[in-house]
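Enquirer: I'll drop the sequence and a predicted model, then ask my questions.
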Amino acid sequence: MTVLVEACVESVADVVAAERAGAGRVELCANLLEGGTTPSIGMIRAAVARGHLPIFPIIRARGGDFLYTAEEIEVMLRDIEAAKGAGAHGIVGGALHPNGTVDEDGTEALLEAAAPLPFTFHRAFDQVRDLDEALDACMALGVARILTSGGAASAMDGAEAIRRL
């Protein structure tokens, strides 16, 4: 089995370093200290132009939780269209409900806007109340990938849950 290494980066220099280090894909973010927010369109364009790796920008209106208002979803839909126009190879995003379930309507809107690009459900997955239920919801929506640490602080700590999923 081949393991694909995805690097989470926030600059063009980071994209170049990730490529040199052997990464196979890049999740491009701004504000990693906030858990990652949508990078600028200029950053997406520069990363796509400079690197040879697939660039998947995170689409996240703000740091904090993953509970989005209708207005924030609208902003993210516009960001997805701009990211696609900037040459993104895929989109990373997702939304939750206050009860810890996947916001299927919000996530579906993001996923549909991303089409035909692959959509990855981001680390919001680790905030859900039930990993299996969330996995089923993501699969039903047609999410291509899920970024997870198995609901734990690190992937090593959540390795058993990841194997089970």
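Expert: That came through, no problem.

Enquirer: Please count neighbours and contacts with C-alpha atoms only from this point.
Expert: OK.

Enquirer: Are we agreed that Ile98 is in a strand?
Expert: No, residue 98 isn't Ile; it's Pro. No: counting by DSSP: H, G, I helix; E, B strand; the rest coil, one finds Pro98 to be coil, located in no strand.

Enquirer: so how far is Ile58 from it?
Expert: Distance, Pro98 to Ile58, by C-alpha to C-alpha, to the nearest Å: 21 Å.

Enquirer: Of these two, which one has the most company?
Expert: Neighbour count, other C-alpha atoms under 10 Å: between Pro98 and Ile58, Ile58 has more, with 27 against 12.

Enquirer: The more buried one and Val26 touch, don't they?
Expert: No: between Ile58 and Val26 there is no contact under C-alpha atoms under 8 Å: 10.1 Å.

Enquirer: What's the first helix or strand after the lengthiest helix in the chain?
Expert: In the chain, taking DSSP state H as the definition, the longest helix is helix 70-85. The helix or strand immediately downstream of helix 70-85 is strand 91-93, counting by DSSP states H and E.

Enquirer: Mind giving me the packing neighbours of the helix or strand following that following strand?
Expert: Moving toward the C-terminus from strand 91-93, the next helix or strand (DSSP H and E) is helix 104-114. For helix 104-114, the packing partners by 3 or more C-alpha pairs under 8 Å, 6 or more residues apart in numbering; DSSP states H and E come out as helix 70-85, strand 91-93, helix 131-141.

Enquirer: Could I get the buried residue list for the longest one?
Expert: I take that to be helix 70-85. Across helix 70-85, burial judged by 16 or more other C-alpha atoms under 10 Å covers 73-74, 76-77, 79-80, 83-84.

Enquirer: ok, and what's touching that helix?
Expert: The contact list for helix 70-85 (C-alpha atoms under 8 Å, 6 or more residues apart in numbering) reads 38, 41, 44, 57, 59-61, 91, 106, 109-110, 113-114.

Enquirer: here comes the other one, which I'd like you to weigh against the first:
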Amino acid sequence: MSIVSTPPQTDQPRPHRAPLLEVVVLHPRDVPGADEGGADRVLLLADPELGGTSPEPALVSSVCRETELPVRVVLRLSSSSTTTGAELVRLVGLAESYRSVGAEGVAFGFLDDQLEVDVEVCAHLAGQLPGLPWTFHRVFDDALETARAWREVSRLPGLDAVLTAGSVLGLDSGLDDLTARAAASPGVAALVMASGGLRGEHVPWLVRAGIRQFQVATSVRPGGSWQKAYVDAGHVRSWRMLVDDAVAHVERLEAGRSAG
């Protein structure tokens, strides 16, 4: 991908929103690195090689006891982008178990057999979990028609983030499309949680487009390994500083334009 020479611009200043840095964790031993490095939230999952599945409630409880950070947990029983009625019943039960042991929210998201956002299923599941905020899983990037997918997720109850790289291939391929969509729509920008091959050089472009939510996973593990290294506080701190500096820089520019 060739990054354009000028970041996306908008005619209207965007409302200032605090940046959010979410760190993916697999077990309690990952939590200290996220905590000490300055993460705002952690996302707990099992089977990262499958894109994340639901962990056991006992593991969720252990992670929640390790930190005062908000903990979200993946609600997903397999690597499939679809689900069934029987699975939905189980997912609701898991979510209630997660909430009872301290989880702040969950992450799920399903498509139908036409590769469109399964609004009915997602709305049903969200409706069964009143008051529990949630993130749309990165299966969002598998949707066939991106513009329609954004229209559909924007009306789902309780949703406050969409994991996306702008492309199923990751941010190196999807950055231009994602920043263009976010710059054109504050509603999209408010929901985007940039994820999927996120690199430091992507952050300023995403921030200029109005995006303030970021998720990091293997990039905060020495060697980039899920299995051979825990989340490292120094790696998380580097992302914390990068995101905060990028947001502060953009807000100074916007304040200068408003004053002028």
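Expert: Alright, I've got the coordinates. Since this is a predicted model, take the numbers as computed values, not measurements.

Enquirer: got TSV for the helices and strands packed on helix 104-114 of structure 1, with distance to Val102 of structure 1 too?
Expert: Formatted as TSV, these follow (distance: least, C-alpha to C-alpha, whole Å):
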stretch	distance to Val102 of structure 1
helix 70-85	14
strand 91-93	12
helix 131-141	6
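
Enquirer: these two touch, right, Glu104 of structure 1 and Leu141?
Expert: Yes: using C-alpha under 8 Å, Glu104 of structure 1 is in contact with Leu141, at 7.5 Å.

Enquirer: who's more crowded, these two?
Expert: Applying other C-alpha under 10 Å to Glu104 of structure 1 and Leu141 shows that Glu104 carries more neighbours, namely 18 against 15.

Enquirer: Which residue of structure 2 sits opposite that one in the alignment?
Expert: Glu104 of structure 1 maps onto Val119 in structure 2 when the alignment is built from TM-score structural alignment.

Enquirer: one step back: for the contacts of helix 70-85 of structure 1, which one is nearest Glu160 of structure 1?
Expert: Comparing the contacts of helix 70-85 of structure 1 against Glu160 of structure 1 with C-alpha to C-alpha places Ile91 closest, at 26.9 Å.

Enquirer: what does the closest one align to in structure 2?
Expert: Looks like Ile91 of structure 1 aligns to Val106 there (TM-score structural alignment).

Enquirer: now do Gly51 of structure 1
Expert: Checking with TM-score structural alignment, Gly51 of structure 1 has Thr67 as its match.

Enquirer: can you pull the contacts of that match?
Expert: Thr67 of structure 2 touches 31-32, 35, counting by C-alpha under 8 Å, 6+ apart.

Enquirer: which one of those has the most neighbours?
Expert: Val31 (26 neighbours).

Enquirer: mind checking how far that residue is from Val42 of structure 2?
Expert: Counting by C-alpha to C-alpha - Val31 of structure 2 and Val42 of structure 2 are separated by 8 Å.

Enquirer: Spit out the residues that contact the two alike.
Expert: Common neighbours of Val31 of structure 2 and Val42 (C-alpha under 8 Å, 6+ apart) are Val25.

Enquirer: mind checking how far the spatially most central residue of structure 1 is from Gly36 of structure 1?
Expert: Nearest to the geometric centre of structure 1 sits Val92, at 2.5 Å (C-alpha atoms, centre = their mean). Val92 of structure 1 sits 11 Å away from Gly36 of structure 1, going by C-alpha to C-alpha.

Enquirer: repeat for Thr120 of structure 1
Expert: On the measure of C-alpha to C-alpha, Thr120 of structure 1 and Gly36 of structure 1 end up 14 Å apart.

Enquirer: what's the burial count for the residue mapped onto Cys138 of structure 1 from structure 2?
Expert: Matched by TM-score structural alignment, Cys138 of structure 1 corresponds to Val153 in structure 2. For Val153 of structure 2, the count of nearby residues is 23 (other C-alpha under 10 Å).

Enquirer: surely Val153 of structure 2 meets Val117?
Expert: Yes: contact criterion C-alpha under 8 Å: Val153 of structure 2 and Val117 qualify, at 7.3 Å.

Enquirer: What residues does the counterpart of Ser54 of structure 2 in structure 1 make contact with?
Expert: Matched by TM-score structural alignment, Ser54 of structure 2 corresponds to Thr38 in structure 1. By C-alpha under 8 Å, 6+ apart, the residues touching Thr38 of structure 1 are 29-30, 57-62, 79.

Enquirer: what do you get if the cut-off is 7 Å, keeping everything else the same?
Expert: 29-30, 57-61 (C-alpha atoms under 7 Å, 6 or more residues apart in numbering).

Enquirer: Neighbour-wise, which one of the residues you listed leads?
Expert: Pro57 leads the contacts of Thr38 of structure 1 on contacts (other C-alpha under 10 Å) with 34 neighbours.

Enquirer: Where does that one fall, secondary structure wise?
Expert: Per DSSP H and E: strand 55-57 holds Pro57 of structure 1.
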